[in-house]
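**Q** no FASTA, just this:
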């Protein structure tokens, strides 16, 4: 985050809201949550996955936050420390009311899906009558192909957007 976020945006005097991308998930959102959601405590250890599953393979290939990562992020954060630059997101998905529009950021994780809790939240914030802009790491259309973004338990993000 130091060279790719804090340094390039150090002179930008406004808050920045973000959605996690696939690389943020490589460390189970630890860095993302520290930078954008002000999570400073240690993350609880992830439960051990069942052997020979996708989660097990992922645990072997992906890295966890390393000792010292938090301190390095805290040092980089000093580059954007003025009060005008501060924003604390409630989590990896959010809604910001900006006058006549609502900007909605969703976290589609690694698989381009939403869990049931985020799906319920998206339905709720989408009821507001204002026009909305959806910010997502997994677009609904890519190279002319439709990717409706399934929601655990039923429905799709595309269905909510169309409503």
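**A** Yep, that arrived. Note that this is a predicted model, so its numbers are computed, not measured.
**Q** from here on, just use CA atoms for contacts and neighbour counts.
**A** Noted.
**Q** show me the contacts for the residue nearest to residue 159 when sequence neighbours are not counted.
**A** Nearest residue to residue 159 in three dimensions, chain neighbours excluded: residue 148, at 7.5 Å (CA to CA, 6 or more residues apart in numbering). Listed by CA atoms under 8 Å, 6 or more residues apart in numbering, the contact partners of residue 148 are 140-141, 156-159.
**Q** now residue 89
**A** Contacts of residue 89 by CA under 8 Å, 6+ apart are 17, 36-38.
**Q** now, which of the residues you listed lie within helices?
**A** Within the contacts of residue 89, residues falling in helices by DSSP state H are residue 36.
**Q** now, of the contacts of residue 89, which are buried?
**A** Neighbour-count burial within the contacts of residue 89 applies to 17, 36-37; the criterion is 16 or more other CA atoms under 10 Å.
**Q** now do the helices in this structure.
**A** Under DSSP H, the chain gives helices at 22-25, 30-36, 54-61, 69-77, 116-125, 157-162.
**Q** show me which residues of the fourth one are buried.
**A** What it means is helix 69-77. So, applying 16+ other CA under 10 Å, buried residues of helix 69-77: 70, 73, 76-77.
**Q** can you list contacts of that helix?
**A** When contacts are defined by CA under 8 Å, 6+ apart, helix 69-77 is touched by residues 1-2, 6-7, 31, 34-35, 40.
**Q** put this next to the first one:
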């Protein structure tokens, strides 16, 4: 199947919703697990044109890319909120046209709960997103890597997101969504106006086994920041939050690895997208005259409508960091718009149960000037 054949699966008229089953809750582990790397696909780059060739050309011509992003979606606790979020993202696609139409969802991890099991992908991924008419790219979260058999860590995730060729797996059921062809669990998406570097922060919240002094992914990150096109917006995505005032809190080892990569490469990202805490938070880091938004967008459905992570506003932030906005009451998702000279983020929340047909609400927005690296 070539890219043109793959693209025909997406951006078709919406189908009717289906009933989604729930799965049984399980416990998870905090142990680091060596990721399964597809080293023959190094340096782990994927071009948007490899999946959406005609759309990539349209994005290049318009010099504008729009996409959705959210994490922590797996509806193991009841997936009404997850479907609600998915349906409202789909509605934005179905009621817009290029260049303003979102081109994909970039998932921020924890696609399924609790142990990344293959059988969970039908109920928690393919069925809820059967009406989302665009590709879904992803980075793994801790639950995606926390398979019941430690030797099989990331096995199901790699099967569904890192296939060598697109296919229709049995777990897709009556959804015709094909597997994605990402080259690795951490990887880089090249688009005409933005570069997105996706990281894997493992089950334990670190890029590499720090206790053993390993630096494989960190060194790869240095190279990605160094070689990312200077004339394009640069976004880093990682599941564990660099900064968070939620239950899980900030992730020190991810922060240290990112800071090392920025310092070594000399190239800071324009924005950092994370999940893990089940709420929305937007921080600003002041660094070398820049303003860098660090966002937590982990209210994609797992926490249902009533169990979102509460934000502790009285937490003391690190130097140079400020909490700008948050929402810990509603499931929601982020829409990102990148143009030649700006990055715009808009956070939408979905209506409560029983009111799913009501429109989503814009709860927070920001615009970053990519020339001055300041908000406007």
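**A** In hand now; what should we look at? The structure displayed is predicted, hence computed values, not measured ones.
**Q** what about the residue nearest to residue 159 of the first structure, distance to residue 162 of the first structure?
**A** Look at residue 148 of the first structure and residue 162 of the first structure: by CA to CA, to the nearest Å, they are 11 Å apart.
**Q** map residue 53 of the second structure onto the first structure.
**A** Here residue 53 of the second structure stays unmatched in the first structure, going by TM-score structural alignment.
**Q** ok, residue 53 of the second structure - contacts?
**A** By CA under 8 Å, 6+ apart, the contact set of residue 53 of the second structure is 3-4, 7.
**Q** by neighbour count, which of those residues wins?
**A** When neighbours are taken as other CA atoms under 10 Å, the top entry among those is residue 7 (18 neighbours).
**Q** neighbours of the nearest residue to residue 97 of the first structure once chain neighbours are set aside, how many?
**A** Among residues not flanking residue 97 of the first structure along the chain, residue 103 sits closest, at 6.3 Å (CA to CA, 6+ apart). Residue 103 of the first structure: 15 surrounding residues under other CA under 10 Å.
**Q** who's in contact with residue 103 of the first structure?
**A** Residue 103 of the first structure touches 95-97, 132-135, counting by CA under 8 Å, 6+ apart.
**Q** ok, the equivalent of it over in the second structure to residue 338 of the second structure distance?
**A** Mapped onto the second structure by TM-score structural alignment, residue 103 of the first structure lines up with residue 196. Plainly put, residue 196 of the second structure is 11 Å away from residue 338 of the second structure if you go by CA to CA.
**Q** where does the helix or strand that residue 82 of the second structure is a member of end up in the first structure?
**A** Following DSSP states H and E, one finds residue 82 of the second structure within helix 80-94. Using TM-score structural alignment, helix 80-94 of the second structure lines up with nothing in the first structure.
**Q** ok, stretch 293-302 of the second structure next?
**A** Going by TM-score structural alignment, stretch 293-302 of the second structure lines up with nothing in the first structure.
**Q** swap in stretch 337-353 of the second structure?
**A** The alignment places stretch 337-353 of the second structure over no residues of the first structure (TM-score structural alignment).
**Q** now do stretch 132-140 of the second structure
**A** Going by TM-score structural alignment: stretch 132-140 of the second structure matches residues 12-20.
**Q** for that stretch, buried residues please.
**A** Neighbour counts over stretch 12-20 of the first structure (16+ other CA under 10 Å) mark 17-20 as buried.
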